[in-house]
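# Just the structure for this:
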Amino acid sequence: MLTPVDCVEFLVLVDNSLDSLSSVPKHVSLEWPRLMRHGMKELSGEGQCCANHGLSLVVTARRGGVSHAVMFDAGPENYVLERNAPRLGVDFSTIEGIVLSHGHWDHAGGLPAAIRSTVSAGDGRPIPVFVHPGMFRQRALTLPSGTILPIKAIPNPSELMDLGARVISSAQPQIILEDYFWISGEIPRVTSYEQGFPGHLRRSEDGASWEADPLIIDERFLAVDVRGKGVVVFTACSHAGVVNVLRHARDTFSPVPLYAVAGGFHLSAANERIIPETVADLGSFGLTVIAPGHCTGWRATNALVRAFGEDVVTPSAVGKTYVI
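Presented below is the predicted three-dimensional model:
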């Protein structure tokens, strides 16, 4: 089981939006002050980060005088990660592992850049990349017209190893880096209304056809236990349903309470219909921090703020840093 840490800090390296003007609570800081600390001398478009449809977090946990850091997902492409990281002062030499949440391009497209950067900063040492064996079949979407739109395949394990990764593939839960971080196994689907990603497909085993894949069973989440507060859950897309994610975390870590959840809640597009049930059930977890981003959608974010207030809900944006 996890050993509690003193605090956890996470930097939003890639997300769908930017927001350096909205006020934030004390545990959150904005992009522009961080850019200035890391060399921005004047405010300009060139000096700022960019947003893209995807997610990447740099999560640092501290206990005593010892810190460990992982990258949780790598965003949709190399460019956005390579643009944002130096502007935000990301020190790739401190990143000891990359955790991939699931096999979608918007979370894995930037893996080549992430691996190259961490390996280079580590003097050529391979970087552990934690994956699920089911992540590597190509996926697709069914459009309203019935047309199948393929999703770009993510780098396969051989390609990741060629880049300098030490690929650790498992469907089971894992505790890593001196018990600082917990990577979930497959997430139980319990609620009646969280039914995955409607219209989502994957390649058949023989590669000759497409088959329905709404549940995206390869999805996992990351967790850290902060002493005196509780468990912080990082969920990249919540294809399992954010309530299912949090139920699994609560069941796993009980009696330690849940404290925070951050990431994508996948309550946009067809899943807007389950916003009321999701928001109602989120109230049962007693969360102190909710940081919705990426695929959550503005309607769900608005509903969360109305239900839990601005002291609890602080939407994610590129360059924001949360300290818990």
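# hey, let's count contacts and neighbours off CA atoms from now on
Noted.
# Any idea how many residues pack against residue 143?
Look at residue 143: counted by other C-alpha atoms under 10 Å, it has 11 neighbours.
# Report the contact partners of the residue nearest the centre of the chain.
Compute the mean C-alpha point of the chain, and by C-alpha atoms, centre = their mean the closest residue is residue 236, 3.1 Å away. Residues in contact with residue 236 (C-alpha atoms under 8 Å, 6 or more residues apart in numbering) are 55, 73, 101, 221, 262, 263, 264, 265.
# Here is a second sequence; please produce its structure as well for comparison:
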Amino acid sequence: MKITALMENTKINEDLACEHGLSLYIEFGNKKILLDTGASGSFLSNGEKLGINIEEIDAVVLSHGHNDHGGGLKAFFSSNSIGKVYLKKEAIKDYYAYKEGDKKYIGLGKDMIEDNWKRLNFINEFTEIEKNIFIISEIEKDYPLPQGNSNLYMEDKNGFRRDEFTHELVLVIRGEEGIVIFTGCAHNGIINIIKTAKDLFPGEKIKGIVGGFHLMNEGRWDGLCMENEEIDKISGVIIKEEVEVVYTGHCTGERGYLRLKEKLGEGVKYLSTGDKIDI
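You can find the predicted model right below:
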């Protein structure tokens, strides 16, 4: 399984674009998949520079309905006529970041959704979309969610209220040596996601975890939204489950990553725009 970071908050090469967002290109067997599309269409130019043909992508899995993960969908639809887009139906609702009285819309573009409705595939149950490629649509919530969720809201017929993150899903790919879990932001908590995957894939080894863990304070790359003790619990679960390797970035943030590094050592690595890895 080959993975290329098409978009992340940092970059390894000045020729590449980066932004607060995430887009991962995954090759598995003969399938080409995108997890998220970043905040803009810049993942397209990065893909071209990295030798990736966006026209050949078979599927996009949208981890949740925030624009730093789905803002590039319009550009994807303009560049690819074959790929299916998988998401939760709740992902097309209205989402906001609310801070100090300021309400900022962070959901998906309404025109983009309307113009490409027929290409959207809504997932509402645990689904194998291709052989050994799965989407988890319901995440168990036995453990606390990231404190950084506190300023994230949604608006629907029930009014303006805290985001419950029913729009988040998780991509899991089963390889020969175990499963790999892909998460956009882990708004439902990475421990909850690991537990859910363990329950759905009993007895199978978690070979790797890739994606953001939402340990970063909103707007502060070097800030934490979680106490060190809570981050250490995440590391403890990863160690207990004998996860071979973790690649993280985006909303994990600098300090969150460094705290994980203290406990996990070489078991955790940072994934920047332009990085190519093989799991």
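# ok, back up a step: looking at structure 2, name the residue matched to the residue nearest to the centre of structure 1.
Across the two structures, residue 236 of structure 1 finds its equivalent in residue 184 of structure 2, going by TM-score structural alignment.
# what does residue 93 of structure 1 give?
For residue 93 of structure 1, the aligned position in structure 2 is occupied by residue 55, per TM-score structural alignment.
# Let me know the secondary structure of the counterpart of residue 262 of structure 2 in structure 1.
For residue 262 of structure 2, the aligned position in structure 1 is occupied by residue 306, per TM-score structural alignment. Here residue 306 of structure 1 is helix, with the state taken from DSSP: H, G, I helix; E, B strand; the rest coil.
# what's the neighbour count on residue 30 of structure 2?
Around residue 30 of structure 2 there are 6 residues (other C-alpha under 10 Å).
# what's near enough to touch it?
Applying C-alpha under 8 Å, 6+ apart as the definition, residue 30 of structure 2 turns out to have no contact partners.
# Equivalent analysis for the one 3 residues further on, please.
With contact set as C-alpha under 8 Å, 6+ apart, residue 33 of structure 2 has these partners: 25, 26, 27, 57, 58, 59, 60, 61.
# which of those still touch in structure 1?
Retained in structure 1: 25, 26, 27, 57, 58, 59, 60, 61, out of the contacts of residue 33 of structure 2 (criterion both residues aligned by TM-score structural alignment, their matches' C-alpha atoms under 8 Å).
# how many other residues sit next to the match of residue 262 of structure 2?
Residue 306 of structure 1 has 12 nearby residues by other C-alpha under 10 Å.
# now do residue 102 of structure 1
Residue 102 of structure 1: 27 neighbours (other C-alpha under 10 Å).
# what does it align to in structure 2?
Residue-level alignment of residue 102 of structure 1 against structure 2, with TM-score structural alignment as criterion, gives residue 64.
# Could you find the closest non-adjacent residue to that match?
Using C-alpha to C-alpha, 6 or more residues apart in numbering and skipping residues adjacent in sequence, the residue nearest residue 64 of structure 2 is residue 168, 4.4 Å away.
# Which residue ranges of the stretch 101-250 of structure 1 form helices?
Ranges of helices within the stretch 101-250 of structure 1 are 105-108, 111-121, 157-163, 242-253, based on DSSP state H, counting those that start in this stretch.
# which of the residues in stretch 232-247 of structure 2 are buried?
Taking 16 or more other C-alpha atoms under 10 Å as the neighbour-count basis, stretch 232-247 of structure 2 is seen to contain the buried residues 232, 234, 235, 236, 238, 243, 244, 245, 246, 247.
# Export the residues you listed as JSON lines, with columns for distance to residue 160 of structure 2 and secondary structure.
Compiled in JSON lines, the buried residues of stretch 232-247 of structure 2 are given as follows (distance: C-alpha to C-alpha, whole Å; DSSP: H, G, I helix; E, B strand; the rest coil):
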{"residue": "232", "distance to residue 160 of structure 2": "33", "secondary structure": "helix"}
{"residue": "234", "distance to residue 160 of structure 2": "31", "secondary structure": "helix"}
{"residue": "235", "distance to residue 160 of structure 2": "34", "secondary structure": "helix"}
{"residue": "236", "distance to residue 160 of structure 2": "36", "secondary structure": "helix"}
{"residue": "238", "distance to residue 160 of structure 2": "36", "secondary structure": "helix"}
{"residue": "243", "distance to residue 160 of structure 2": "39", "secondary structure": "coil"}
{"residue": "244", "distance to residue 160 of structure 2": "41", "secondary structure": "coil"}
{"residue": "245", "distance to residue 160 of structure 2": "39", "secondary structure": "strand"}
{"residue": "246", "distance to residue 160 of structure 2": "36", "secondary structure": "strand"}
{"residue": "247", "distance to residue 160 of structure 2": "35", "secondary structure": "strand"}
